[in-house]
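J.: I'll drop the sequence and a predicted model, then ask my questions.
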Amino acid sequence: MSDVTYLGADRAPSPGSGLSFGVDIGGTGVKGAIVDLRTGQFVGERHRIDTPQPATPEAVERTVAEIVDHFGWTGPVGVTVPGVVKDGIMRSAANIDQSWVGADLRGLFSESLGGRPVTVLNDADAAGLAELEYGGGAHVSEGLVILLTLGTGIGSAMLYNGTLIPNTEFGHIEVDGEIAEKQASAKVRKDRGWSLDTWAGHLSTVLTHYERLFTPDLFIVGGGISRKADKWIPRLTNTTPVVPARLRNTAGIVGAAMAVADDL
């Protein structure tokens, strides 16, 4: 548990305190932590609870509230979800229960947290914010950066001159007649038994297509497979530089905390 405790709204951290709170909702676990935005580091340890099954919005919002209460946090909260979010409403659920579509997540989470402000955003967008500030893109101050998370599917975040362009969902773009995440996700590689060399060829095709569409200055690639980046990044044949994500499983929490602090 964190060694920082907030006992009332009048003692919640001010914007100048540099502290914020993020929660990252995943398929197997819901994780949260207090984040020091001056460093991108957690204050104390994160707290994780298994994602409830069935993972309905109502069940998950109770889990989020339990995580926030664990820290005694009474300020605003940022929450990531695996789908498109507009004006606090869930608009898609590609890899989550369809009951999330149309849910007013901002209202739902805010009510369960006593009416405090809640910012809800796509999980890959949150990771993109965090990686650009503290991770693989920390050296980039200008230009177009695309973050891709390679896991069950392909999540994406686009940032131009440091500003997030939300809900890109590049994994759903058709590339050479096939949806991108159906030919280059980490899951596809595992399911088809591909070597890293074979998989890197398919990923190169997808990245080259993104280059033609968007002309990015940098790709940041995350997901568990980024731990082996030194073995497959050199095999890529696209032209835009590719670097591995650095924050790994902390990026969603950090990005959620950044989003609520910036009132996105």
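T.: The structure has been received and is ready for your questions.

J.: hey, let's count contacts and neighbours off CA atoms from now on
T.: OK.

J.: counting by contacts, list what the longest helix along the chain packs against.
T.: For the chain, the helix that runs over the most residues, judged by DSSP state H, is helix 196-214. Contacts of helix 196-214 with other secondary structure elements, assessed using 3 or more Cα pairs under 8 Å, 6 or more residues apart in numbering; DSSP states H and E, are made with strand 174-175, helix 181-184, helix 229-232.

J.: which element follows the first one toward the C-terminus?
T.: The reference is to strand 174-175. Later in the chain than strand 174-175, the nearest helix or strand by DSSP states H and E is strand 178-179.

J.: second one coming, line it up with the first:
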Amino acid sequence: MTNIGFGIDVGGSGIKGARVDLDSGEFIGDRIKILTPQPATPDAVADTIKEILSRAEWDGPVGITLPSVVREQRALSAANIDDAWIGTDLQALFAQHLGAEREVAVLNDADAAGLAEAQFGNPKAREGAVILLTLGTGIGSAYLIDGTLCPNTELGHLIVDGKEAEHLASSAAKDREELSYTKWAKRVTKVLREYERLFWPSLFIVGGGISRKADKWVPKLNIDTPVVPAELRNRAGIVGAAMAAQQQLRP
């Protein structure tokens, strides 16, 4: 087995990494998880990533996801990590902590999930315009055209009914306002209808922890576009990161 990569998914509460079989999208061995340092500054997170790579005894290329807009390998936003990330030169940061000789690819976490789902999830994710949404603390998004990523869409910040979409319809909003699945699905419908109006996708893929209960709310959505739950679930970020490193994808 030679087509092996390594991906790391940085979240607000945990940083996770694993070897990935890039032919199947499956993990090789156990996933390693370390709690995200607080505050989650660039140096502290980079040191945690170094610790994961050390534990895994991995010295090859590595892909890293961040809850940030990433353009030209510079972080332009910071969600659930320290604001010190904004403006950080990511290649310089990780060269300092992981070694200048190591190849590193950094991308947005939802974009990584979209790459993984298109490659290893529903085959229809590679056909036409597809929007993947991760419903959690906010709404992350990945926009794919025939399986090719258009990075940094940030559709969760689109204004719907006078609010940012993620303030209206994230799973955190459901929990915060103690909404039933029926009431929450009405809000998700409003958001998806706006995405339909603007992008005319052929498919929505919904991820995030709440996708595990897709049977409780996806049938309640009232839109024209098919909606399917993500298939890779919590593997998607790590798998997409490893793919980015393999493909030398650096938004």
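T.: Done, it's in. What you see is a predicted model, and the numbers here were worked out from it, not measured in a lab.

J.: quick check: which of the helices and strands packed on helix 196-214 of structure 1 is buried the most?
T.: Most buried of those by mean neighbour count (mean count of other Cα atoms under 10 Å) is helix 181-184; its value is a mean of 22.

J.: which residues does the residue mapped onto Tyr143 of structure 2 from structure 1 contact?
T.: The alignment partner of Tyr143 of structure 2 in structure 1, by TM-score structural alignment, is Met158. Under the criterion of Cα atoms under 8 Å, 6 or more residues apart in numbering, the contact list for Met158 of structure 1 reads 125, 128, 144-147, 164-166, 168.

J.: on that earlier part again, mind listing what's buried along the longest helix of structure 1?
T.: Of the residues in helix 196-214 of structure 1, 196, 199-211 count as buried by neighbour count, 16 or more other Cα atoms under 10 Å.

J.: before we move on, what about stretch 224-244 of structure 2?
T.: When neighbours are counted by 16+ other Cα under 10 Å, the buried residues of stretch 224-244 of structure 2 are found to be 227-233, 235-244.

J.: please apply the same query to stretch 141-152 of structure 1.
T.: Counting neighbours by 16+ other Cα under 10 Å, stretch 141-152 of structure 1 gives 144-151 as buried.

J.: circling back: out of the helices and strands packed on helix 196-214 of structure 1, flag the one nearest Thr56 of structure 1.
T.: Distances from Thr56 of structure 1 to each of these were compared using Cα to Cα; the minimum, 24.7 Å, belongs to helix 181-184.

J.: what mean distance separates the closest one from the matching residues in structure 2?
T.: Aligned to structure 2 and superposed, helix 181-184 of structure 1 gives a mean residue distance of 0.4 Å (mean Cα distance after the TM-score superposition for structure 1).

J.: if we can go back for a sec, and the longest helix of structure 1, how far from structure 2 on average?
T.: So helix 196-214 of structure 1 averages 0.3 Å relative to structure 2 (mean Cα distance after the TM-score superposition for structure 1).

J.: what stretch of structure 2 does that helix fall on?
T.: The alignment of helix 196-214 of structure 1 onto structure 2 (TM-score structural alignment) spans residues 181-199.

J.: stretch 29-43 of structure 2 corresponds to what range in structure 1?
T.: The alignment places stretch 29-43 of structure 2 over residues 44-58 of structure 1 (TM-score structural alignment).

J.: wait, Pro201 of structure 2 sits on Glu127?
T.: No - using Cα atoms under 8 Å, Pro201 of structure 2 is not in contact with Glu127, being 10.0 Å away.

J.: picking that back up, now the contacts of Met158 of structure 1 in a markdown table, with secondary structure and distance to Thr237 of structure 1?
T.: Shown next, in a markdown table, are the contacts of Met158 of structure 1 (DSSP: H, G, I helix; E, B strand; the rest coil; distance: Cα to Cα, whole Å):
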| residue | secondary structure | distance to Thr237 of structure 1 |
| --- | --- | --- |
| Asp125 | helix | 26 |
| Gly128 | helix | 23 |
| Leu144 | strand | 20 |
| Val145 | strand | 18 |
| Ile146 | strand | 17 |
| Leu147 | strand | 18 |
| Leu164 | strand | 27 |
| Ile165 | strand | 26 |
| Pro166 | coil | 27 |
| Thr168 | coil | 23 |
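
J.: next, format those as TSV and append distance to Asp191 of structure 1.
T.: Compiled in TSV, the contacts of Met158 of structure 1 are given as follows (distance: Cα to Cα, whole Å):
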residue	distance to Asp191 of structure 1
Asp125	26
Gly128	27
Leu144	32
Val145	29
Ile146	26
Leu147	23
Leu164	32
Ile165	32
Pro166	30
Thr168	26
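
J.: nearest to Ala93 of structure 1, out of these: which one, please.
T.: Checking the contacts of Met158 of structure 1 against Ala93 of structure 1 by Cα to Cα gives Thr168 as the nearest, at 13.9 Å.

J.: near the aligned residue in structure 2 for the closest one, how many other residues are there?
T.: Using TM-score structural alignment as the criterion, the counterpart of Thr168 of structure 1 in structure 2 is Thr153. A count of nearby residues for Thr153 of structure 2, using other Cα atoms under 10 Å, gives 18.

J.: what distance do you get for the closest residue to Gly151 of structure 1 other than its chain neighbours to Leu196 of structure 1?
T.: In space, Gly151 of structure 1 comes closest to Ala186 once its chain neighbours are excluded; the distance is 4.8 Å by Cα to Cα, 6 or more residues apart in numbering. Distance of Ala186 of structure 1 to Leu196 of structure 1, given as Cα to Cα, to the nearest Å: 10 Å.

J.: same question, Arg46 of structure 1
T.: Between Arg46 of structure 1 and Leu196 of structure 1 the distance is 32 Å, computed by Cα to Cα.

J.: Ile154 of structure 1 too?
T.: Ile154 of structure 1 is 17 Å from Leu196 of structure 1, where distance means Cα to Cα.

J.: Ser99 of structure 1 versus the counterpart of Ile238 of structure 2 in structure 1, what's the distance?
T.: Using TM-score structural alignment, the equivalent of Ile238 of structure 2 in structure 1 is Ile253. Using Cα to Cα, we find Ile253 of structure 1 at a distance of 24 Å from Ser99 of structure 1.

J.: what about the residue nearest to Gly151 of structure 1, how many residues nearby?
T.: Here the number of neighbours of Ala186 of structure 1 (other Cα under 10 Å) works out to 23.

J.: can you pull the contacts of it?
T.: Shown here is Ala186 of structure 1, whose contacts under the criterion Cα under 8 Å, 6+ apart are 150-153, 225.

J.: quick one: map it onto structure 2.
T.: Superposed on structure 2 with TM-score structural alignment, Ala186 of structure 1 falls opposite Ser171.

J.: ditto for Gly72 of structure 1
T.: Taking TM-score structural alignment, the alignment pairs Gly72 of structure 1 with Glu57 from structure 2.
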